[in-house]
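Q: with the input below, show me the fold.
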Amino acid sequence: MVTDPAIELVVNTVSASNALLRASRRVFRPFGLSEAQFNVLQVLQDADDQLSQRELSDILIVDRSNITGLIDRMEKAAWVKRQPAPGDRRAYRVALTPDGRRLWRQANAAYVQAIARVTVNLTPAQIKAVSRVLPVMERSAHALELELAAAE
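A: So this is what the prediction gives:
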């Protein structure tokens, strides 16, 4: 039994995160989407215009080599399209296709329903409290990761 509240918080957060990831995989599976692909669709949907692959990589915190393969697969499925970036022959801009936008709407509706089911037993105050705490923990964990990496 864990008696340290900080350890209990981290263990519960990791456990909840793992459960949420497993559930999200099942939410997206009927649409033929991975979580990463859904996230690309979400970011492009939220963007006012096309984004470069570099911008997508930065927003999603995905290695640039991984974003290329991800966009390749999504372009092959006709969910996104690449266009050469004006003024830079090496760069591409990525935008949703009509099929990609339609897929995002369907998958997002299922995702919103899933989120409602996950949070149904939480009060609005609890949701706000957790929403304030988790980013602080994330920043601290990221700082620790960088510190440990520098010490290697």
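Q: CA only for contacts and neighbour counts going forward, please
A: Fine.
Q: how far does the helix or strand residue 73 falls within sit from the chain's center?
A: Element membership for residue 73 (DSSP states H and E) is helix 64-76. On the basis of C-alpha atoms, centre = their mean, to the nearest Å, helix 64-76 sits 15 Å off its chain's mean C-alpha point.
Q: ok, stretch 53-63 next?
A: Worked out by C-alpha atoms, centre = their mean, stretch 53-63 lies 11 Å from the chain centre.
Q: in that stretch, what counts as buried?
A: By neighbour count on 16 or more other C-alpha atoms under 10 Å, the buried set for stretch 53-63 is 53, 54, 56, 57.
Q: any idea which element the second one lies in?
A: For residue 54, the element it lies in under DSSP H and E is helix 53-60.
Q: which other helices and strands contact that helix?
A: Helix 53-60 is packed against helix 35-46, helix 64-76, strand 88-96, with contacts defined by 3 or more C-alpha pairs under 8 Å, 6 or more residues apart in numbering; DSSP states H and E.
Q: out of those, indicate the one that is most buried.
A: Highest mean neighbour count of the helices and strands packed on helix 53-60: helix 35-46, a mean of 18 (counted as mean count of other C-alpha atoms under 10 Å).
Q: before we compare anything, build this one as well:
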Amino acid sequence: MASKLQNEIKKRKPFDRLEEEATLNCLRTVDYMQSRTAKLFRRFGLTSSQYNVLRILRGEAKPLPSLEIASRMIQQVPAITGLIDRLEKAEHVKRHRCEKDRRVVYVEITDTGLAVLNKIDEPLVELQTQFFAHMPRKDLRELIRLLEQVRSGAVED
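A: From the prediction side, this is the model:
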């Protein structure tokens, strides 16, 4: 009997390995969730990465060095400077050079950045709720545990 993913992608033969099917299921799910959240963020003039930076800064409630922000990102970005440049141009963040070490740049969320996050909060909660509305809380906790287990076995290059 064909798996749901096998039917969705119209794969004629079963997957060769469970690891392949699990990986493709994760990737397809992430793609679905990313495209829906990206569409929401675009309504507010942000990308997912820009939202992530603002979320980090709001949560910390103080300026952070740009490299610290980069280390906390959900999705790793190769050019944190360019990302912060665009947020600064939109007046969502402002930068301050460290007086003790001029190489360190602190980034602070502005009132404009906080305001856009406040507008996003409710529709984002609604979207996230839609993603998982059909799942019992017990299953959500298990999903979280399993995803963390996958990442704990990952080897960095």
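Q: on that earlier part again, got the buried residues of stretch 53-63 of the first structure as a markdown table, with distance to residue 38 of the first structure columns?
A: Below are those laid out as a markdown table (distance: C-alpha to C-alpha, whole Å):
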| residue | distance to residue 38 of the first structure |
| --- | --- |
| 53 | 15 |
| 54 | 18 |
| 56 | 13 |
| 57 | 14 |
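Q: got the contact list for the helix holding residue 73 of the first structure?
A: With contact meaning C-alpha atoms under 8 Å, 6 or more residues apart in numbering, helix 64-76 of the first structure is reached by 36, 37, 53, 54, 56, 57, 80, 81, 82.
Q: can you give me the angle that helix makes with strand 88-96?
A: In terms of direction (axes from the mean of the first three to the mean of the last three C-alpha atoms, to 10 degrees), helix 64-76 of the first structure departs from strand 88-96 by 60 degrees.
Q: report the angle between the longest helix belonging to the second structure and helix 48-60.
A: Looking across the second structure with DSSP state H, the single longest helix is helix 18-43. Helix 18-43 of the second structure runs at 80 degrees relative to helix 48-60, counting by the same axes, to 10 degrees.
Q: which residue in the second structure aligns with residue 99 of the first structure?
A: Using TM-score structural alignment as the criterion, residue 99 of the first structure maps onto residue 112 of the second structure.
Q: the residue nearest to its match when sequence neighbours are not counted: neighbouring residues, count only.
A: Nearest residue to residue 112 of the second structure in three dimensions, chain neighbours excluded: residue 92, at 5.3 Å (C-alpha to C-alpha, 6 or more residues apart in numbering). Residue 92 of the second structure: 21 surrounding residues under other C-alpha atoms under 10 Å.
Q: related to what we said a few turns ago, relative to residue 104 of the first structure, which of the helices and strands packed on helix 53-60 of the first structure is closest?
A: helix 35-46 (6.1 Å; C-alpha to C-alpha).
Q: so which elements touch that closest one?
A: Going by 3+ C-alpha pairs under 8 Å, 6+ apart, helix 35-46 of the first structure lies up against helix 5-28, helix 53-60, helix 64-76, strand 88-96, helix 98-119.
Q: matching residues in the second structure for it?
A: Helix 35-46 of the first structure lines up with residues 48-59 of the second structure when matched by TM-score structural alignment.
Q: ok, residues contacting the matching stretch?
A: 37-38, 41, 63-64, 69, 72-75, 77, 83-84, 87, 92-93, 107-109, 113-114, 117.
Q: list the buried ones in the helix or strand encompassing residue 5 of the second structure?
A: Residue 5 of the second structure is part of helix 4-8 when elements are defined by DSSP H and E. Buried residues in helix 4-8 of the second structure, defined by neighbour count with 16+ other C-alpha under 10 Å: 5, 6.
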